[in-house]
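Asks: Build me a model:
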Amino acid sequence: MEAYVNLSIENNVGYIEFFHPNRNAMPSDVLQQLAECIVSAGNDNDVKVIVLKSGGDRTFCAGASFNELIEIEDAETGKQFFSGFANVINAMRACPKLIIGRIQGKAVGGGVGIAAATDYCLASQYASIKLSELSIGIGPFVIEPAVSRKMGKIAMSQMTINAEQFFSAEFAKDKGLYAEVFETTEALDAAVSGLAEKLTSYNPEAVKAMKTVFWEGTGHWDTLLAERAEISGRLVLSDFTKETLKRFR
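Replies: Below is the predicted model of the structure:
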């Protein structure tokens, strides 16, 4: 199967689905498509609520594409790559519509950042999370503001330091990333669609105003996340990171 980003609209709910055959590990072009799709859905009058989901069964998003990371040869290219996740997070933050996350499986690195940037997140019991960046010689710099905002700095640092450990979906719920965790994908999908369609019946002006309130104090993120992307883009050039990525290729 080939990578894709699709938007489908049902009952005024915009379902954005992304997919990459390599465990939904995200290369630059798919990240760009995803950011553009979020902006488009936010401006579509037929869409009142957005559901963000991924294709496949057991992995929501495996983070950055290691195959693309290992090919980076200069700091500017590195910054541009990590700006892909920054642009997705900022598109979600600035979107005037509420975004519900549907996390059906594991989330790693940037996948945790995307989940944290949703306004409300529902997950399956298989949706464990991991911040593996420090173990490959970089760090979760770009996604840190979103993860810390949702889960707190202590949980963020705990996951960052234990970079090779998956933390359970229940841990993510306890720390505020997930609102609810479901035993089956079917139960998850029913809850997601039920909540999304309920939200479409609410006053859209009130919903939009509340979205602004939810994200108060983040107006500087365009600059902040660009600065963080520059740090990651520089670190990915280190010998340590290059050698580590080769083992995962």
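
Asks: Only C-alpha atoms from now on, for both contacts and neighbour counts.
Replies: Noted.

Asks: what's the neighbour count on N45?
Replies: 9 (other C-alpha atoms under 10 Å).

Asks: Check which helix or strand it maps to.
Replies: Using DSSP states H and E, N45 maps to neither a helix nor a strand.

Asks: Relative to L34, how far out is it?
Replies: For N45, the distance to L34 equals 19 Å [C-alpha to C-alpha, to the nearest Å].

Asks: Likewise for I100?
Replies: In terms of C-alpha to C-alpha, I100 sits 15 Å off from L34.

Asks: So which of these two has more stuff around it?
Replies: L34 (27 against 23).

Asks: Helix, strand or coil: sort out that one for me.
Replies: helix (DSSP: H, G, I helix; E, B strand; the rest coil).

Asks: Contacts only, for it.
Replies: L34 is in contact with 5, 18, 88, counting by C-alpha atoms under 8 Å, 6 or more residues apart in numbering.

Asks: S28: which of those is nearest?
Replies: When the contacts of L34 are compared for distance to S28 (C-alpha to C-alpha), V88 wins out at 10.9 Å.

Asks: what's near enough to touch that closest one?
Replies: 31-32, 34-35, 38, 114.

Asks: so which helix or strand takes in it?
Replies: Per DSSP H and E, the secondary structure element for V88 is helix 75-94.

Asks: For this protein, which residue occupies the most central location?
Replies: Per C-alpha atoms, centre = their mean, the C-alpha nearest to the average position across the chain is that of I114, at 1.1 Å.

Asks: doesn't N90 make contact with it?
Replies: No. Using C-alpha atoms under 8 Å, I114 is not in contact with N90; the gap is 10.1 Å.

Asks: and for comparison, fold this next one:
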Amino acid sequence: MPRLPHHGVRTPRRLPEGRQAGRTRRSRARRLRVVPRPRRRPREAGRGARGHDRLAHRQVRLLRDPPDLRKLPRSGQRPGLRVRGGEEDRGAEARDEAAGRDAADAGLGRDPERDLGGLAGARLRARRRPGLSVANVRSDDDARGVRTITIDRESRRNALDRATLDELEAALRDAASPGVRVVVLRGAGTQAFSAGADLKELLAHETLDDRRRHFDGVARVIRAMHELPAPVVARVQGFALAGGCGVAVAADFTIAAESAVFGLPEIGIGLLPMVVSAPILRATGSRKVVLDLVLSGRRVGAEEALRLGLASRVVPDARLDAEVDELAGQLASLSPAALRLGKEAIYAMAEMEYGAALRYLREMIVLTATTEDAREGISAFFEKREPRWTGR
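Replies: This next block holds a predicted model:
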């Protein structure tokens, strides 16, 4: 046995000689003994119950989140789930655009725009200017600068499959041109604005990446509406459910017919409306309202949607087109610069602390006052004439 240091070691007290002679074996057994602690032998990986548990957890983690998808971990993010970062988004877009150019040069298939999917196909389809019309989305312009984008899948209640979402995003991006002052978004027919995701396509997805691309399409459409300089007016008649409800509510103006029905019924089939919960929370401003709609899956009529903040206006069905047309014409007659800066400021302000919002809005009104449209509008007011907007 190795020599031990005296520090911290208890030394047995010495007993008188008489008592030492009478000690028994039992008393000697109770004597304090200090022995060195044996070193713990390293456990071999995978041995024992804990090793098997660790191995099982690792296998589940690899199945749920493969190593090639765990490149950019985010702080505070739930383990096993990863949101694609901005650098990856830009890299994917660049690769898709390059693939689109290569495919177009090679004359892939009879229709290169139909052969390509994802953002590559969307970018290629977006090259069609006013009068854009593809398989599931149709765009039409009028002389006032109002562009009407129609989700044209009436037989499927304008369901949002991946191809439709790609085309819808492309149509919205294409509307970011000086000649477009207002965008009206509607569904074909009178039965539905959009009934949400195409469940047949969703059931056919086999990989995590397929599902990610599917649900990312709704997020890209909502982001495209918010980033569009022109205001977006959603014309809602019939059903606006699930993803269709989120797209309708995310518009800058939501004009609903009295027959319109809003709802998030995904909970009934074991899913959740995660992406569209963000614009609905922003519109209603109430966590209680979002929890009610998401977890109960109930549907609400147009009047209740107006009270909750899901709709801007509710009009009789017979007057829906006239109301949307009047609003679009009114917006088209205003300063494009003021509309653009105002829309940007309101969305940015919603994410700020109150004091920071006041300082930001002060700078935005200073910026607005320096535009050519502001000077033209003030001059036209004093000269009692109609302003001639330039959008600058």
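
Asks: Quick check: TM-score for this pair?
Replies: Here the TM-score for the pair of chains, by TM-score structural alignment, normalised by the length of structure 1, is 0.83; 215 aligned residues with a C-alpha RMSD of 1.5 Å.

Asks: With distance to E243 of structure 1 added, can I get the contacts of L34 of structure 1 in JSON lines?
Replies: Rendered in JSON lines, the data for the contacts of L34 of structure 1 read as follows (distance: C-alpha to C-alpha, whole Å):
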{"residue": "V5", "distance to E243 of structure 1": "31"}
{"residue": "F18", "distance to E243 of structure 1": "29"}
{"residue": "V88", "distance to E243 of structure 1": "28"}
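
Asks: Closest to T184 of structure 1 out of the residues you listed?
Replies: When the contacts of L34 of structure 1 are ranked by distance to T184 of structure 1 (C-alpha to C-alpha), F18 comes first, at 20.6 Å.

Asks: Count the residues that sit near the aligned residue in structure 1 for V183 of structure 2.
Replies: Under the alignment by TM-score structural alignment, V183 of structure 2 pairs with I50 in structure 1. Neighbour count for I50 of structure 1, taken as other C-alpha under 10 Å: 28.

Asks: Could you do V184 of structure 2 as well?
Replies: 23.

Asks: so who does it touch?
Replies: Contacts of V184 of structure 2 (C-alpha under 8 Å, 6+ apart): 146-149, 232-235, 328.

Asks: Need the nearest residue in space to G246 of structure 2, chain neighbours excluded.
Replies: V276 (4.6 Å; C-alpha to C-alpha, 6 or more residues apart in numbering).

Asks: which ones are touching that neighbour?
Replies: Applying C-alpha under 8 Å, 6+ apart, the residues contacting V276 of structure 2 are 218-219, 242-243, 245-247.

Asks: try it again with 10 Å
Replies: V276 of structure 2 sits next to 215, 218-219, 222, 242-250, 264, 294 when contact means C-alpha atoms under 10 Å, 6 or more residues apart in numbering.

Asks: which stretches of structure 1 form strands?
Replies: 4-10, 13-19, 49-54, 59-61, 98-103, 106-108, 120-124, 129-130, 180-182 (DSSP state E).

Asks: Need those strands in JSON lines (columns: distance to K153 of structure 1).
Replies: Listed next are these as JSON lines, based on distance: least, C-alpha to C-alpha, whole Å:
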{"stretch": "strand 4-10", "distance to K153 of structure 1": "31"}
{"stretch": "strand 13-19", "distance to K153 of structure 1": "28"}
{"stretch": "strand 49-54", "distance to K153 of structure 1": "25"}
{"stretch": "strand 59-61", "distance to K153 of structure 1": "22"}
{"stretch": "strand 98-103", "distance to K153 of structure 1": "21"}
{"stretch": "strand 106-108", "distance to K153 of structure 1": "18"}
{"stretch": "strand 120-124", "distance to K153 of structure 1": "19"}
{"stretch": "strand 129-130", "distance to K153 of structure 1": "15"}
{"stretch": "strand 180-182", "distance to K153 of structure 1": "21"}
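
Asks: Just say which of these is most tucked in.
Replies: strand 59-61 (a mean of 28; mean count of other C-alpha atoms under 10 Å).

Asks: tell me the average deviation of that one from structure 2 after fitting.
Replies: By mean C-alpha distance after the TM-score superposition for structure 1, the fitted strand 59-61 of structure 1 averages 0.8 Å away from its aligned residues in structure 2.

Asks: which residue numbers in structure 2 go with that strand?
Replies: Under the criterion TM-score structural alignment, strand 59-61 of structure 1 matches residues 192-194.

Asks: and that stretch, how far from the chain's centre?
Replies: Distance of stretch 192-194 of structure 2 from the chain centroid (C-alpha atoms, centre = their mean, to the nearest Å) equals 20 Å.

Asks: can you check stretch 217-233 of structure 2 too?
Replies: 11 Å.

Asks: what's it aligned against in structure 1?
Replies: Against structure 1, the aligned range for stretch 217-233 of structure 2 is residues 84-100 (TM-score structural alignment).

Asks: what's the farthest-apart pair in the contacts of V88 of structure 1?
Replies: It's Q32 and I114 that sit farthest apart of the contacts of V88 of structure 1, by C-alpha to C-alpha, at 13.5 Å.

Asks: and for the two, which residues touch both?
Replies: Contacts common to Q32 of structure 1 and I114, judged by C-alpha under 10 Å, 6+ apart, are 85, 88.

Asks: and the helix holding V88 of structure 1 with strand 98-103, angle?
Replies: Counting by axes from the mean of the first three to the mean of the last three C-alpha atoms, to 10 degrees, helix 75-94 of structure 1 points 120 degrees away from the direction of strand 98-103.
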